[in-house]
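Undergrad: Whatever this is, show me its structure:
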Amino acid sequence: MFRTSGHSPYRSLLVDIKPASEPLTFPDALYITPDSLLASIKSGCVRLPVIHLRKRVNQDDQSRRKLTTLVQSAFVIALLILVLCFLSYCFLLYVDYIPRRHKHIIEVYSWSALWNSGIVDSDTAADEIPSVSFPARSDPEHRLTVDNQSLKTARRLPQALIIGVKKGGTRALLEYIRMHPQVRAPGAEMHFFDRHYERGIEWYRNQMPLTDESMVTLEKTPSYFVTDDAPARIYEMNAKMKLIIVVRDPITRAISDYTQARSKGRSTRSFDEMAFYSNGTHRLIDTSWGALRIGLYARHTAKWLEYFPAAQLLFVSGEGLIADPAGEMARVQAFLQLDRLVTGEHFYYDPVKKFPCLIRPDAPVRPRCLGKSKGRPHPHIHPDVIGQLRDFYKPHNREFYSMVEQDFQWL
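TA: Presented below is the predicted three-dimensional model:
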């Protein structure tokens, strides 16, 4: 006797079978077809207490459902990718359309108009100016049509160099003068005339930024000032080169040099140990130490005056770049024959670092201060050491003042 459970005979079948003389043994639960089960029952050779049967077709249905779900998911993903690609294509078309649309109406008053508006900065090359429309002015003499292709730019050798001195304020001067829209300068020190001269003049030219003929290309490497071969090499390249030297109280400069070296792990000895040596009976100042030797400004300046006239050398006060940056920048701009565009309104004094920061008037740009190493606190040096160094440098400073006809108030 058998009976079905559920709504279909193919779902499950409960079978109660009488004992047979020669039974066949099967597992307690077996999946077989109904036809084979009926045949086995009729032959009387099946003995099972309970057999649960399910249609094998159900397994195939589950597999087909999984496959269908997988195909649908893949279709949806592919559709989303197509939509994203289409949107990206439309965005690229729009971006390409904007500059072409405004190319014929680009009008600016001057480079300073672009710079003061915050659209370009001192690092922006002339061929990188964005397409922008400014309102026209009635006076045609003040209008300059600018197109990305109209300005002929090239990499030119420097017309001016900041040649020294190390830890005198050269980085501050470079950042200040780069605020001028007609000045371009590489950010890194090239060291061409002291370390890489064998690479050739074309290598040096290729390190320079793009400029047009109205701009001044400037390069800064403070070690040139104390390099014996630098004056002759620079003179050979350009006898009319304008040279800028930032000088600072040689004692303060030496302490700053020592502080930087110690922060980089280059020195473990104290300042006193580096600055002095003993000849057995006296404690003498060690001028072989570079930090002190650089401060002998008159000795180094004399070598430059052998090649260049004094009119081509400008000595900038490192202390003045902090106390009166606008005043020093006025001298620098006049020396480079530039319009005085970098003025007092471009500087903001940071009361924490006690160092000027740069700002742009009438432009939504935050004040930009120099790196963390600027305004770094110096170690305490005993007053007796400072007094000895002061006495040592006094005659050298007087000679330097007389040579450059300028008093820096270090005595």
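Undergrad: drop to CA atoms for contacts and neighbour counts, all remaining ones
TA: Noted.
Undergrad: Helix, strand or coil: sort out Y277 for me.
TA: With DSSP: H, G, I helix; E, B strand; the rest coil as the basis, Y277 sits in strand.
Undergrad: Wait, it touches F271, no?
TA: No. Between Y277 and F271 there is no contact under C-alpha atoms under 8 Å: 11.6 Å.
Undergrad: Pick out whichever of the two has more residues nearby.
TA: F271 (19 against 14; other C-alpha atoms under 10 Å).
Undergrad: and the next element down the chain from the longest helix along the chain?
TA: Scanning the chain for the helix with the most residues, using DSSP state H, yields helix 57-102. Per DSSP states H and E, the first helix or strand lying C-terminal to helix 57-102 is strand 107-108.
Undergrad: next up, for comparison:
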Amino acid sequence: MNIGFPQLESLVVRRGLCTGCGSCVGICPSAALSMSRVYGEPMPVCTGVCSSCGLCSRICPGNDVPLLELERHCFGRNRKPALADLGVYRNSYNGYARDDFIRKKGASGGVVTALLVHALETGIIDCAIVAGFNTEKPWLTEAKIAASREEIVDAAQSKYAVVPVNMRIREAVKRGYRRIALVGLPCHIHAVRKMQYYGIPRDISVKIKLTIGLFCASQFYFEGTRHILVEWCGIDKMEEIARLEYRGGDWPGHFVVQLRNGETVTVDRHRYVYHMLMPHYKRDRCEMCIDWSSELADIAVGDYWAPQRTGPDYYGTSALLVRSSAGEEVVKSAVEEKVVYLEDLDPDKLCSSVGFEMKKHGAAYRLAQRQQFGWPTPNYHMQVDYTPFFRDFHMAPEKKES
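TA: The predicted structure is shown next:
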């Protein structure tokens, strides 16, 4: 029996397991699916005639992600058992874009933007599917196909609201692109790897040549953004907004809203992230995700919060885990051409991150709790060890003489 979108909707969407990645929309050969907004959140809906081909169910990362099987397929081996579980990787670095404009424009270090621009200009890729903002409604996020340096740079910085990046995949192929890069969160990458593992749809899966995954502690409901805009910024009419940035201004980046009347409203990052979004508006599906460092991406990138690198002129640096030969090729070329500056990084230092604790321990424990009660949960086909272990959070306890 073929499984079409009605079954996917019943088993995944209506059970709270949809990640909002947009993959089902992006691979539907009948163009029968689209992304709508329900309670302000992107959600797939059937707006055409479903052919029951089953593609959307096969590649959906909402309820089934055979993580170790996909890892073996991508990298030829599985991760080594370790408490500090970061997946398979060849090299670990931290660094920044050498182009000062790109570095300041990025969320922290500008490495993702710099690597994409370099890959585009050297012909490694011919476009990148990235997260941006809607042109007509600039307070809403939107997936973009970037085929120029300007378009890639314009999509820099973090987006703290769901972006169905994968919905643009088939569109990119139809527009003639054959060497596609995709930047996404772990769930976006999970879907891409399922496409490549199953070889479906082949006309799409073989054209994705590079995946850059972002470290992800959680994604947030747009409702959190709306509350910040209304309650903290005094903006009750979204149409007043000309531009919104979640990591705007000087590093580490703040919530910056430019209004059509020329005014600018800024909310400190630590206030809005740690006192509004993180405690109150984390997406429920994210609370069960055990992948923090985009374990299936060719290159995984995230903020690096080493205190010894802070200072008045500090722009931030990016941490990188290079996992595949494709990722290694891009990074090596970018270093040789002086596009990025990188230095070796002890990967264990990444484990002091709040994101690591939230995903590898908190979410893993929450997943186990929900499973024991029979609640809807994703299946990662692996046992995750959330056992606590000592980590130096840059503030090791002082040892006293007995």
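Undergrad: Drop the TM-score for these two in here.
TA: Taking TM-score structural alignment, normalised by the length of the second structure as the basis, the two superposed chains have a TM-score of 0.29; 179 aligned residues with a C-alpha RMSD of 6.2 Å.
Undergrad: Which helix or strand lies directly C-terminal to the host helix or strand of R233 of the first structure?
TA: Element membership for R233 of the first structure, per DSSP H and E: helix 230-237. Note on helix 230-237 of the first structure: by DSSP H and E, the next helix or strand toward the C-terminus is strand 242-247.
Undergrad: Taking their axis directions, that next one and helix 230-237 sit at what angle?
TA: Taking axes from the mean of the first three to the mean of the last three C-alpha atoms, to 10 degrees, one finds strand 242-247 of the first structure and helix 230-237 inclined to each other by 160 degrees.
Undergrad: so R37 of the second structure sits right up against F222, yeah?
TA: No. Contact criterion C-alpha under 8 Å: R37 of the second structure and F222 do not qualify, at 10.4 Å.
Undergrad: out of the two, which sits in the busier spot?
TA: In terms of neighbours (other C-alpha under 10 Å), F222 is the more surrounded of R37 of the second structure and F222; the figures are 23 against 10.
Undergrad: Contacts only, for V335 of the second structure.
TA: Y341, L342 (C-alpha atoms under 8 Å, 6 or more residues apart in numbering).
Undergrad: again, only this time at 7 Å
TA: Y341 (C-alpha atoms under 7 Å, 6 or more residues apart in numbering).
Undergrad: could you measure it against Y365 of the second structure, distance?
TA: 39 Å (C-alpha to C-alpha, to the nearest Å).
Undergrad: Could you do A131 of the second structure as well?
TA: In terms of C-alpha to C-alpha, A131 of the second structure sits 30 Å off from Y365 of the second structure.
Undergrad: okay, those two: which has more neighbours?
TA: A count of neighbours by other C-alpha under 10 Å puts A131 above the other of A131 of the second structure and Y365, at 27 against 20.
Undergrad: my guess is the more buried one meets E142, correct?
TA: Yes. A131 of the second structure lies in contact with E142 (C-alpha atoms under 7 Å); the separation is 6.1 Å.
Undergrad: Can you report how many residues lie near I59 of the second structure?
TA: 24.
Undergrad: Now the helix holding R233 of the first structure: buried residues?
TA: Neighbour-count burial for helix 230-237 of the first structure, counted by 16 or more other C-alpha atoms under 10 Å, picks out A230, P231, A232, I234.
Undergrad: Same question for stretch 325-335 of the first structure.
TA: P325, A326, E328, M329, A330, V332, Q333, F335.
Undergrad: Name the nearest of those relative to K303 of the first structure.
TA: F335 (21.2 Å; C-alpha to C-alpha).
Undergrad: Now the closest one: closest residue in space that isn't a chain neighbour?
TA: Among residues not flanking F335 of the first structure along the chain, L314 sits closest, at 7.3 Å (C-alpha to C-alpha, 6 or more residues apart in numbering).
Undergrad: what kind of secondary structure is the one you found in?
TA: Per three-state DSSP, L314 of the first structure ends up strand.
Undergrad: how long is stretch 243-257 of the second structure from one end to the other?
TA: So stretch 243-257 of the second structure: terminal residues 6 Å apart, C-alpha to C-alpha.
Undergrad: Which members of the buried residues of stretch 325-335 of the first structure are positioned in helices?
TA: Applying DSSP H to these, the entries found in helices are P325, A326, E328, M329, A330, V332, Q333, F335.
Undergrad: Skip the chain neighbours and tell me the closest residue to L321 of the first structure.
TA: In space, L321 of the first structure is closest to E328, 6.1 Å off (C-alpha to C-alpha, 6+ apart).
Undergrad: gap between the one you found and R171 of the first structure?
TA: Taken as C-alpha to C-alpha, the span from E328 of the first structure to R171 of the first structure is 14 Å.
Undergrad: likewise F91 of the first structure?
TA: 42 Å.
Undergrad: quick revisit: got the contact list for the residue nearest to L321 of the first structure?
TA: V316, G320, L321.
Undergrad: Look up how far V183 of the first structure lies from it.
TA: 16 Å.
Undergrad: List the residues that contact the closest residue to A97 of the second structure other than its chain neighbours.
TA: Distances taken as C-alpha to C-alpha, 6+ apart place V340 nearest to A97 of the second structure, at 4.4 Å, with adjacent residues excluded. Neighbour list for V340 of the second structure: Y96, A97, R98, V111, A334 [criterion: C-alpha under 7 Å, 6+ apart].
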